[in-house]
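Q: 3D model of this:
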Amino acid sequence: MTFTPPAPFTSRPTLRGTFGMSASTHWTATATAQAVLERGGNAFDAAVAGAFVLHVVEPHLNGPGGDLVALIRPAGAAEPVVLMGQGPAPARADIAHFTGRGLDLVPGAGGLAAAVPGAVDAWLLLLRDHGTWELADVLAFAIGYARDGHPLVAGAAATIARVADLFHERWPTSAERWMPTGSPPAPDTVVRNPAWADVLDALVAAGDRDAGRESRIDAARERWMTEVLPEAAAFVAHPHRHADGADHAGILDADDLRSWRAGYEPAVTARFRGWDVYKAGTWTQGPALLHTLRLLDDADDARLDPSTPEGAHLLLEAQKLAYADRDAWFGDGGGAVDADDLLSDAYVSARRALIGHAASAELRPGSPDGREPRLPPLRTDRLSADGSTGEPTVDRSGQTRGDTCHIDVIDRWGNVVSATPSGGWLQSSPTVPALGFCLGTRLQATWLVPGHPASLTPGRRPRTTLTPTMLSRGDEVIAIGSPGGDQQDQWQLPVLLRMLVGGYTAQQAIDAPTLNTTALIDSFWPRTWVPAGAAVEDRLGDDVIGALEERGHRVRRAGDWALGRVSAVGRDADGLLWAAANPRGAQGYAAGR
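A: This next block holds a predicted model:
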């Protein structure tokens, strides 16, 4: 027995063609990526061009001072690899420095929370190694939008309005950058960032025109890491307001930046319904999706329908177990779990046996390698207004939340990219006026307690929520991802189940009503959790929602079209390419032919 789409209607078609496909969280980035494909570039050229445009058009969701995780699969490669753009904690970022300032958490905003920014170097590395275009041509799109202007999306305008007082009173350079008239801009206001355009022009000019293409890109990488970013670090070294309400100085310095570069890593994989599913390692939350799929793999197909009471309950309970293990065991070394232990048959079977008829209100990590799990102190909190936890930015009360973006590209040669850039939001820390951007705050995902795999440790990467996905089965491939902080994989999961088990098209699966658990430890300041919490879209229906409540889930209705921002591209077994994108928020789009 299986499950099928309840109705053929979708918000838009699943695009199909043979030439190339692009999908992202902003139509301009999608159009940029597709324009590169049309002009002969490959998927890697297109993704890099689209990503630099995302810095410009979604500044509240990502920025040059942020980070990046991607899965890339060059044509002909047997498996994808991870493009690692997550920088580590600075050399001076030890627990004692923070607790000595009276902190029990890394603040959610301010330069003290800055890790080494990894996104730009990672994108340039990808372009050098797998792209074909010159840097000048790839960056021309972003330079044009930064210098000539683009219409500000409603989400960015709303974010600026929420932090307007903070900008006016505490971060004047951010007020000058984002509120030049003295008031928050309205949606569709044409905004420009000439300082950032100048930085990009300087990266293009860094290379010798007589040198080779790769040498010119390496020169841009060197300038970025040794000249541009040190200027940003020096700017936030002066005390400024942070999310905890106090003034602190940043501790990132030029030596931290000089000693780090982006790189590649093997992916972690598990098998589900004949598909190989690939994720980044346990320095991300990615293996939690693999763990969840393993927990669900023995269930009858009909029990995996997220639109039924049984399916919704099963998804929520399986994810609680997977994320409890994430919160106890994931991190960059220092006692982190080995993914093979987490995904072993014996351990998965033991964890699966914990799923019962009623909703669990406990955080129940296991012992995948026999060690006792260690959880940080738990902070309970009420559900947020939209039922999600998201990735917090900050106003002075600490309640404003931001998010992330995503881009997928596949070309006619078989190159494919799934990338999730984030951090460096316009509201992360004060804008560096000469550069036009600010530094990110990824260190807030670390703990100020010793001995945990995600403890703050100099030189170690903070455990990131960025978690793109790639799947393959024979000649078929899927590249998929979503913004959403802790919800990124949770929002991908129902889409994948509906596609792989239910037979939905990609667009049908993305459009369908979704849900997620909030019974996990928030990866972002102020690090709370909601026992037995669940967020659902109202379109799941009163019967399903009522059944979840009867089982003990603390359900928050989030609205009809409020959860999930998935986009995806892929190739069918017959070689036909496809793409689909999230309609929620009227911002994500796919393009292709």
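Q: C-alpha from now on. contacts and neighbour counts both.
A: Fine.
Q: any idea how far the residue of the chain most remote from its centre is from Arg221?
A: Distance to the chain centre peaks in the chain at Asp210, reaching 37.9 Å (criterion: Cα atoms, centre = their mean). Going from Asp210 to Arg221 by Cα to Cα, to the nearest Å gives 17 Å.
Q: One more: Gln399?
A: For Gln399, the distance to Arg221 - Cα to Cα - is 36 Å.
Q: Kindly report the same for Leu426.
A: Distance, Leu426 to Arg221, by Cα to Cα: 23 Å.
Q: One more, please, to line up against the first structure:
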Amino acid sequence: MLHRPELHGTACAVSSTHWLASAAGMAMFDRGGNAFDAATAAALVIQVVEPHLNGPGGDVPIMVYDAATGSTQVVCGQGPMPRQATPEAFRRRGLAVIPGSGLLAATVPGAFGAWMRLLRDFGRLTVQDVLEPAIGYAEDGYPLLPKTAAMIEVMAPLFRDEWTESGRTYLHHGAAPAPGARMRNPALARTYRRILAEATAGGRTREAQADAAISAFYEGFVAEAVDRFMATEEPIDSTGRHNGGLLTGDDLAGWRVPVEATVALDYRGHSVHKAGPWSQGPVFLQQLALLEGFDINAMGFGSADHVHTVIESAKLAFADREAWYGDPEHADVPLAGLLDPVYAAARRTLIGSEASDVLRPGSPDGRKPWIPPVLDVSASSGDPDWLRQLADGIPTVLQRTAAKGDTCCVSATDRDGNMVVATPSGGWLKSSPVVPGLGFPLGTRGQMAWLDEGHNNSVAPGKRPRTTLSPTLALRDGAPYLAFGTPGGDQQDQWTLNFFVNHVDFGMSPQQAVEAATFHTDHVPSSFTPRRARPLAAVVEQDGFDPAVLTELRRRGHEVQTVAPMTLGKVCATGPDSHGGVLAAASPRGQQAYAVVR
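A: Modelled structure (predicted):
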């Protein structure tokens, strides 16, 4: 029995991780907009209403299927490291790893520019159209999510005593607001309004106005505020010390959002598209390449063979991520070799009947893999709670749960066949202090780069750190089919893989595939500091699998951990349906994601 209905419409569909964002996206269709306008408006609202998970200072990959040209592209909103970011720059500060919070991990904020680039190149509406809903919620307020309230409560001592601009933004008279309280961010509203004023003054066309908005952010008053803050402030960070940052206004001024080709792989009649190896996206394709050699359907959903095979495939694909992925503009990533069917066939032979506890990257094109050693930078148990939170670079409050990583998702499809999906993240309220006058903090994606020189993901000036953000587009017979993604940090390309396999191999509808019990492994080191790993862990949703299956998985060597039902991921999906209309699906997990069709 489904928790949510199967949604089908005739004109347009939006699915996102917040109901207010989905509603804002749907409103763009009333103004004559398309899927790209809808996604932009929804994402800008999410920057306001999910500040614990993302913001204008964060990052986003946006996957685009443009029906007019039949092309599939990636708008890359992952900003690069600052020009001063070298391994030596961090070591001079006595650091062996890049901190998971504070200013040192800040990259060029790519999210805002990416959404303006999407609007300019693919949309129909104006900057005012897509910004108005976000401005409204920032000025007039929105109901505070319980998870946001929980994070603010934990961080309140830090906000009161150290990150005082964050305190002015998120605390009410020095105290954390209650869940459901009406939350406002007038400073962010002023930032948006000033950008809008400069955009409107920039010209009459959508393109000119979007360019003016980008200039206001990256060369104008936003960049100036960031530069001034970075040059004068040394806030406390996860090291327990006060550190300034490396980012400058010149870093922002020297960057513009690239639009790139996708990376694709065919799987059982579907062309699956991901971002390049500056993201973790190709691990989705590597898993599919491995699973292509198994009859997953014959195993039966939820069987020990099914779970074991998917988990062992994930271990191999993610091991390659650790060894080989990085910004291809700065590193020689053997992507063609990693996706070669011959390579996949050889790797497939490593999947045996027992669970593996060894990290086993492969040797594409005969190259020797290397993964830097993981250093223990965990906080002490005697540290204050806020410092323990900062020491773990994930955007959620640390709890005894397997679903730590989180972010946001937006997907939209229109009657013309346009599809777009994105996973905005970064610049969350736990990442670093709010920049005075702007109403938002900067991101900490730099924590995912290594200080060990010679690795493809080693830190370097102007280089993108490898991100976990990983939305997916799928085509079938050359036509648009599905646009989907999920929050979840490192687990994104496991939970969405389960969704896709559920649909393609087990024949579930998108909503059934979203709601089906899911699982993942924590085999590889996390991309977030302190990069913990549990090599044999198999995390499964309780009551979703037969006890006999869990017993069999344990017999095969998996360390099975059960978590509460409906707690792993929040998959959001849209696409055309088989009757000439549109469909949408949204996970009931977290009671937050929402899909709308018309």
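Q: Could I get the TM-score for this pair?
A: The TM-score (TM-score structural alignment, normalised by the length of structure 1) is 0.94; 579 aligned residues with a Cα RMSD of 2.1 Å.
Q: neighbour-wise, which of Gln399 and Arg221 of structure 1 wins?
A: Arg221 (23 against 15; other Cα atoms under 10 Å).
Q: Next, that one: secondary structure please.
A: Following DSSP: H, G, I helix; E, B strand; the rest coil, Arg221 of structure 1 is assigned to helix.
Q: Now check it against structure 2: what is it aligned to?
A: In structure 2, the residue matched to Arg221 of structure 1 (TM-score structural alignment) is Ile214.
Q: Same check on Gln285 of structure 1?
A: Using TM-score structural alignment, the equivalent of Gln285 of structure 1 in structure 2 is Gln280.
Q: again, but for Asp188 of structure 1
A: Per TM-score structural alignment, Asp188 of structure 1 is aligned with Gly180.
Q: residues touching its match, list them.
A: For Gly180 of structure 2, the contact set (Cα atoms under 8 Å, 6 or more residues apart in numbering) comprises Pro143, Leu144, Leu145, Pro146.
Q: quick one: what helix or strand has it in it?
A: Using DSSP states H and E, Gly180 of structure 2 falls within no helix or strand.
Q: roughly how far apart are it and Ala21 of structure 2?
A: Distance from Gly180 of structure 2 to Ala21 of structure 2, by Cα to Cα: 17 Å.
Q: Contacts only, for the alignment partner in structure 2 of Trp123 of structure 1.
A: Alignment note (TM-score structural alignment): Trp123 of structure 1 maps to Trp115 of structure 2. Trp115 of structure 2 makes contacts with Thr40, Ala43, as judged by Cα under 8 Å, 6+ apart.
Q: what about the helix or strand encompassing Trp115 of structure 2, how far off from structure 1?
A: For Trp115 of structure 2, the element it lies in under DSSP H and E is helix 111-122. With mean Cα distance after the TM-score superposition for structure 1, helix 111-122 of structure 2 departs from structure 1 by a mean of 0.7 Å once superposed.
Q: residues near the closest residue to the match of Arg221 of structure 1 other than its chain neighbours, how many?
A: Spatial nearest neighbour of Ile214 of structure 2, excluding adjacent residues (Cα to Cα, 6 or more residues apart in numbering): Gly113 at 5.8 Å. Counted with other Cα under 10 Å, the neighbours of Gly113 of structure 2 add up to 30.
Q: Quick one: residues contacting Gly113 of structure 2.
A: Gly77, Ile214, Phe217, Arg256, Val257.
Q: Could you work out the most separated pair of those residues?
A: Gly77 and Phe217 (13.7 Å; Cα to Cα).
Q: Nothing else from me, thank you.
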